[in-house]
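Give me the fold of what follows.
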Amino acid sequence: MIGSQDNLNFPLREVLLYPATAAAYDLGRWDLLLQQARGAGLLARVAAVLRDAGLDDRIPPEMRWHLDSAFTVYRAHSEDVRLEVEHIARALKPAGVRPVLLKGAAYLAAGDRARLGRLYSDVDIFVPHDSIDTVEQLLRWQGWSGEELSDYDQAYYRRWMHEIPPLIHRSRGIAVDVHHNLLPLTSRVKLDAEALAAGITPSEFPGVDVLAPTDRVLHSAAHLLLEGEFDNAFRDLSDLYLLLTELSAADPGFWDALLARSRELGLHRILYYALRYLARLLDLAVPPDITAGLQSAAPVAPVRWVMDRLFTSALLPISVAAPGVWPGFARFALYLRSHYLKMPLPLLARHLWHKAVITPFEYRQTDPV
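Sure thing, here's the model as predicted:
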């Protein structure tokens, strides 16, 4: 069965959860670990976890340089993001806007363990909707610019989505995604951006904030389960595991607060799915009363059966998923589901028609070849 215990006996999972197991690996097992970690974007995290566990001296010399190189890249990424956040905060200061960092940058700025070995493709920030035009203009004045998009794609972002088109700094090359909500405005899963404001707290970086701990978990879960992109799914699942284990250990009331907040923000079912698959795939110990409290969010049995088989395949690294066509089908099915949840059916049909027919036609009309 997909997601059964037999299929979960792979070295990447073992080392992330139980680092000491690596001490008994032979070279073949180490080689498989490195292949799986690299494919899942978690090589630097494996290096960080082994160092954190005091097992650095148990790494075979043949494997050490791979992990040392990944760890060096991680440290460089972290410093680049820290400096970029300083630039963003300085650019927005004249308007009195304190951006709220999201996802990877938030883990770094909050000092969360989920920052360990985390690599970054961009910096995500969240600002009030009524400040979005000012924020975009200030960033453009300071060297960020967007790629050329069609009128349709501009409207797609600005009318229906939860963010403006990505901006990339002309000299530093780092992208910033500016959000005014955490979910698309047309999403079937509604999220009141103003409800997040009560929990926003200062970060360890000057001039920027982060979401409340419960909200960082819920946003991470929503991003993982609703975006429909699974290339980094196991990494994001590992992020969630680190967040939950750290925050619940530090605060005895965290689990109850998380459950209450999921209801308040309308993310009750998202939390249900996230904890279900964290327990199944990463052995997360969820308190029984929390599991019981989430039963009202569970889908009906046939839907739950289907979702279990789709998610337990799609969330695993592609290199360790079940052989055959099933993993690709599962990811594609969840990709379609994400679009169904993002838009009402008439709008989705219009969007798919435009992207499948109109956009290629317009491209052929402008292509000089």
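
Please count neighbours and contacts with C-alpha atoms only from this point.
OK.

quick one, strands of the stretch 1-150 of the chain?
100-102, 122-126, 144-145 (DSSP state E, counting those that start in this stretch).

now the other sequence, so there's something to compare against:
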Amino acid sequence: MCRCLSVDDSANAVAELRASLPRLDDAAGWAGLVQTADADMLAPALRLALARKGLDDAMPAQVRAQLHRRYTMNALLNERIREDALHVTALCERLGIAPVVLKGGAYLFEAPPEMLGGRSMRDLDFLLPADQVDTVVDAMLDQGYMVKDEADDDTTYTHPALQRPGGVVAVELHHRVGQQRSLLSADMAWRDIRTLQTEPRLRVLSPTHRVWHNIFHSQVQDQGHSTGLIWLRQLADLVDICRRHGESIDWAALDQMMTDAGMDGVMRARLLQAERLLGLPWPLRAPPGPAARLRLHRASLLLKAPRTMAVTRMWAALMAPFKLHRMDLLYHCGTGHPVKLAKARLRHIRQVARKYRGNLLGRLWQRRQYDV
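Modelled structure (predicted):
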């Protein structure tokens, strides 16, 4: 799967991929590859990647038609999601507010038309100034939007998801860049916002901050670094950002941000995954180092042990409410005080237990495919 998605389109790499693909008559092998893609919402990206590499003829006709349908349907869906994004942006502009579209929402406006269906979307995320979120929510409710889900254990960085009648995905309004309080403040992000040539005008994080947000989201917020879970869809997003905006990414500044936050090892481990698994050229001056290589080896071993991976995903879901930066966000306990952190976690355990009561195991089961 990683070889298929790799951005290394050299003749040698494509030849090696062709040799490693299942045979045309190997229905089970192709079914497994498509199933792997589906597990990470990457079937449309798989179709796009194989076509780009000129490997349509390596697929059985039935699989090629199946992936083409997935891609076409996703492209049509993304057109609808673009309309939703522009609707929210226009509504905000009428209020004199300029929202910032986060994560995959930017892809919908940066990708060329022939690649629009290559990214699967589950929701739309916007960043707003904290003191303007309620104003936008009230306006959206007046426009017929409805709260899709009840609030999670906290609303300290995002409002409960909203969706309008006829809309295809939920909209989440954030006033922080991820579940963190001080690593990348909203003020810092706002100072380096970029504007896209759309009408109405959409705004996105700077390329440097988009790389930071992607790595923080997958490796810290979704615990990829601590558990060894790779989160391939987010890794593909990281590679896409680096390919599109490589010259605009200030790697020295990003390296300093990560070092100041104690996340330089996290960044190097993730970039090594991007290099080894998806062919991204190494972007930093310093090499990855043995710790990053050890992390990659651990993640590779986990991929070969599906049962262990299932248990790891469940553990990540169980621990999600008690993550370090989330506790600091909720209780301002800091990230370097073990006693304060332990007290915050005990306090939060009581709150979660009161909220879900007898349904605590059911809530955990709902989050077993944890990949927020």
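
Overlay them and tell me the TM-score.
Laid over one another, the chains give 0.76 as their TM-score (TM-score structural alignment, normalised by the length of structure 1), with 328 aligned residues with a CA RMSD of 3.4 Å.

Let me know which of the strands of the stretch 1-150 of structure 1 is tucked in deepest.
Across the strands of the stretch 1-150 of structure 1, averaging neighbours per residue (mean count of other CA atoms under 10 Å) puts strand 100-102 on top, at a mean of 25.

mean shift between that strand and structure 2?
After superposition onto structure 2, strand 100-102 of structure 1 sits on average 0.6 Å from its aligned residues (mean CA distance after the TM-score superposition for structure 1).

In the stretch 51-200 of structure 1, mark out all the helices, start to finish.
Using DSSP state H, counting those that start in this stretch, the helices found in the stretch 51-200 of structure 1 span residues 61-92, 103-110, 132-141, 151-155.

in the shortest one, what's buried?
Neighbour-count burial for helix 151-155 of structure 1, with 16 or more other CA atoms under 10 Å as criterion, is recorded at D153.

if we can go back for a sec, pick the most deeply packed of the helices of the stretch 51-200 of structure 1.
helix 103-110 (a mean of 24).

Remind me what it packs against, helices and strands.
Where contact means 3 or more CA pairs under 8 Å, 6 or more residues apart in numbering; DSSP states H and E, helix 103-110 of structure 1 is packed against helix 61-92, strand 122-126, strand 209-210, helix 213-226.

which residues in structure 2 does the third one align to?
Mapped onto structure 2 using TM-score structural alignment, strand 209-210 of structure 1 spans residues 203-204.

Work out the gap between the matching stretch and the centre of the chain.
In terms of CA atoms, centre = their mean, to the nearest Å, the centre of stretch 203-204 of structure 2 is set 17 Å apart from its chain centre.

residue in structure 1 matching P287 of structure 2?
For P287 of structure 2, the aligned position in structure 1 is T291, judged by TM-score structural alignment.

Its match: what's it in contact with?
For T291 of structure 1, the contact set (CA atoms under 8 Å, 6 or more residues apart in numbering) comprises Y272.

Could you rerun that using 10 Å?
By CA atoms under 10 Å, 6 or more residues apart in numbering, the contact set of T291 of structure 1 is L259, Y272, L275, R276.

What helix or strand is it located in?
helix 288-293 (DSSP states H and E).

next one: P252 of structure 1
Under the assignment here (DSSP H and E), P252 of structure 1 is part of no helix and no strand.

Distance of it relative to L259 of structure 1?
According to CA to CA, to the nearest Å, P252 of structure 1 stands 13 Å off from L259 of structure 1.

Likewise for Y25 of structure 1?
Per CA to CA, Y25 of structure 1 is found 39 Å from L259 of structure 1.

When the two are compared, which one has more neighbours?
A count of neighbours by other CA atoms under 10 Å puts L259 above the other of Y25 of structure 1 and L259, at 20 against 16.

Would you mind listing the residues in contact with the alignment partner in structure 2 of the more buried one?
If you follow L259 of structure 1 across to structure 2 using TM-score structural alignment, you land on D255. Residues counted as contacts of D255 of structure 2 (CA under 10 Å, 6+ apart) are W212, A261, M263, D264, G265, M267, R268, L284, R285.

and what of L185 of structure 1?
Going by CA under 10 Å, 6+ apart, L185 of structure 1 touches Y157, R158, R159, W160, M161, H162, E163, L191, D192, K342, M343.

returning to that earlier point: which of the residues in the helix or strand encompassing the match of L259 of structure 1 are buried?
Using DSSP H and E, D255 of structure 2 falls within helix 251-260. By neighbour count on 16+ other CA under 10 Å, the buried set for helix 251-260 of structure 2 is W251, L254, D255, M257, M258.

Which is the succeeding secondary structure element to it?
Where DSSP H and E defines the elements, the next helix or strand beyond helix 251-260 of structure 2 is helix 264-278.

Distance from stretch 229-242 of structure 2 to the middle of the chain?
From the chain centre to the centre of stretch 229-242 of structure 2 is a distance of 7 Å (CA atoms, centre = their mean).

got it, and stretch 20-34 of structure 1?
That offset, for stretch 20-34 of structure 1, works out to 27 Å (CA atoms, centre = their mean).

now swap in stretch 229-245 of structure 1 and tell me
Distance, stretch centre to chain centre, for stretch 229-245 of structure 1: 7 Å (CA atoms, centre = their mean).

first vs last residue of stretch 100-116 of structure 1, how far apart are they?
Using CA to CA, one end of stretch 100-116 of structure 1 lies 20 Å from the other.

and the one helix or strand M319 of structure 2 maps to, what other elements does it pack with?
Applying DSSP H and E as the criterion places M319 of structure 2 in helix 306-319. Under the contact definition 3 or more CA pairs under 10 Å, 6 or more residues apart in numbering; DSSP states H and E, helix 306-319 of structure 2 sits against helix 224-227, helix 290-303, helix 360-366.
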